[in-house]
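Trainee: Sequence and computational prediction follow.
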Amino acid sequence: METSTRTLTRPSISVDIFSDVVCPWCYIGKRRFETGFAQIDDDLGVDFNITYHAYQLDPTAAPGVATPVREAYAKKFGGPERADEILSHVTNAAAEDGITFHMDQALRANTLLAHRMIWLAGQPGSPVAQAAMKERLMQAYFTDGEHVGTPEVLASCAAELGFDHDDIEEFLSSDRGVAEVQAELEDAHHNGITAVPTYVFNREWAVPGAQDADTFEKVLRKMAANALGAAGTA
């Protein structure tokens, strides 16, 4: 008996994650999302296509210039005391999810180059997964106190993961990925995304914020059930 192509094709669910490298809740949300995804220990019969997209908390930040994050927060949120409260809160929240923040060392920077690196990791043939690149750059910013707006730091991080150091420096000196990252930023704006992290499922359902792992698990299971139901009635 001939089997139809439809019965051999697994439903696919897209998960588009809009976030910034210097956003503390994006790092916390990434860890919680991955924990929730790992809690799905059985095959749901669907494929999840997870893609990270660019968003800049401060697109006006001067390229190549680093500002101590406490100073940047004090300017944005109304003074040093309020900045210290926020930094302490996110540091404690991160620790609960196994992430170490050294916000006293963090250097706020323009993240356009970092987003180009994440875009590059998502291209066919990349030796590094997008999630791994995102993780390493966030670690560089939040934990290691490195200036993630410089080609030198980005090339070193990428080389640790499997990219060629010289190839990355050449890439960053070119205009490759610039138009694509700008398109992602515009896409976020046009779709009404004004805060990150935001998780968009199948380009139609958005879940904002660093939800807890169990919530992410429930959402993923619900999306899988909906996709299987739709496939069964097609």
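Mentor: Noted; the coordinates are in hand.
Trainee: only C-alpha atoms for contact and neighbour calcs from this point on.
Mentor: OK.
Trainee: Using the three-state scheme, assign I17.
Mentor: Of the three states, I17 takes strand according to DSSP: H, G, I helix; E, B strand; the rest coil.
Trainee: what's the neighbour count on it?
Mentor: For I17, the neighbour count with other CA atoms under 10 Å is 23.
Trainee: Please name the residues that touch it.
Mentor: Contacts for I17 (CA atoms under 8 Å, 6 or more residues apart in numbering) come out as I50, T51, Y52, H53, P197, T198, Y199, V200.
Trainee: isn't there a strand covering the first one?
Mentor: Yes - with three-state DSSP as the criterion, I50 is part of a strand.
Trainee: Got another one to weigh against that:
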Amino acid sequence: MPHSVTVQIVVDVICAHSYPGYTRFARAADRLRGEGLEIAVEFLPFELAPGASAEGRPLLDVLEQTFGPGAVTGALAFAERAVGEGLRFEYATAIATGTFEAHRLIADAARQNKAEPMTERLFRAHFTDGLHIGDPAVLAELAAEVGVATGSVPPAAVRARLDRVRRHGITGVPVFLIEDLPPLTGSQTETTVLTALRQAASRKEHHDR
């Protein structure tokens, strides 16, 4: 088995489809890591609402005002389905906010090899814990919880990465870029991700011979 498979994941931590999508990826990756495959993960930032205020507003109110009452019904139905995967979407307490500083925190975490636990914690903070992940004080607490030192990544570096993602034509998330395989877009099943990771590993092993 090759030494490592590289995966780039494009997500936003306020994206309802990104949370289960990333969770399924993480479960598949854990299985293969248990078999001895090293999987290097890089997160690429994407803002669902570029330039959105970080003040924070009740998410259900924002969904209704932006997309109409059907969006609230759809979100609550999505939350019910997520329970089957062990995820809790507490929309009644979720807070809509900009995510620029959350992406900056993930970039800080990446420099300390903690991007995966930091990203998972941000998803859970937003969707389950009702925390305002646009609030610097909340982000500082979450960083401390995961053991991430902050402030090493300048804002300009995050803006450059956001621009890079846009230039690549990515307009929705999640997207999983696994080695040279075609991109996996949207919230894939764990089986699909597992198959893609195995395929990438097999290709790399064959190429290295």
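Mentor: Looks like it came in fine. Everything numeric here is computed off the predicted structure, so don't read it as measured data.
Trainee: hang on, the earlier thing: which of the contacts of I17 of structure 1 map to contacts in structure 2?
Mentor: Among the contacts of I17 of structure 1, the contacts conserved in structure 2 (both residues aligned by TM-score structural alignment, their matches' CA atoms under 8 Å) are I50, T51, Y52, H53, P197, T198, Y199, V200.
Trainee: Tell me how far A38 of structure 1 lies from R136 of structure 1.
Mentor: Counting by CA to CA, to the nearest Å, the separation of A38 of structure 1 from R136 of structure 1 is 19 Å.
Trainee: Between which two of the contacts of I17 of structure 1 is the distance greatest?
Mentor: I50 and P197 (13.8 Å; CA to CA).
Trainee: of those two, who's got more company?
Mentor: Taking neighbours as other CA under 10 Å, I50 of structure 1 and P197 compare with P197 leading, 25 against 17.
Trainee: How about the contacts made by the more buried one?
Mentor: Going by CA under 8 Å, 6+ apart, the list of residues near P197 of structure 1 reads I17, F18, S19, D20, W25, C26, G29, P208, G209, A210.
Trainee: Which among those count as buried?
Mentor: I17, F18, S19, D20, W25, C26, G29, P208, A210 (16 or more other CA atoms under 10 Å).
Trainee: Could you give the secondary structure assignment for the last one?
Mentor: Think A210 of structure 1. Of the three states, A210 of structure 1 takes coil under three-state DSSP.
Trainee: Just give me the match in structure 2 for it.
Mentor: Applying TM-score structural alignment, one finds that A210 of structure 1 aligns to S187 in structure 2.
Trainee: tell me the contacts of that match?
Mentor: Counted by CA under 8 Å, 6+ apart, S187 of structure 2 has contacts H17, S18, P20, G21, Y22, P174.
Trainee: From the kept ones among the contacts of I17 of structure 1, pick the one nearest G98 of structure 1.
Mentor: Minimum distance to G98 of structure 1 across these is 18.4 Å, recorded for P197 (CA to CA).
Trainee: circling back to that earlier point, still contacting in structure 1, which of the contacts of S187 of structure 2?
Mentor: Under both residues aligned by TM-score structural alignment, their matches' CA under 8 Å, what the contacts of S187 of structure 2 keep in structure 1 comes to H17, S18, P20, G21, Y22, P174.
Trainee: Just those: which are in helices?
Mentor: Using DSSP state H, S18, P20, G21, Y22 are the members of those that sit in helices.
Trainee: helices or strands next to the helix ranked longest in structure 1 in the packing?
Mentor: What stands out as the longest helix in structure 1, according to DSSP H, is helix 213-233. Applying 3 or more CA pairs under 8 Å, 6 or more residues apart in numbering; DSSP states H and E, one finds that helix 213-233 of structure 1 contacts strand 12-19, helix 24-38.
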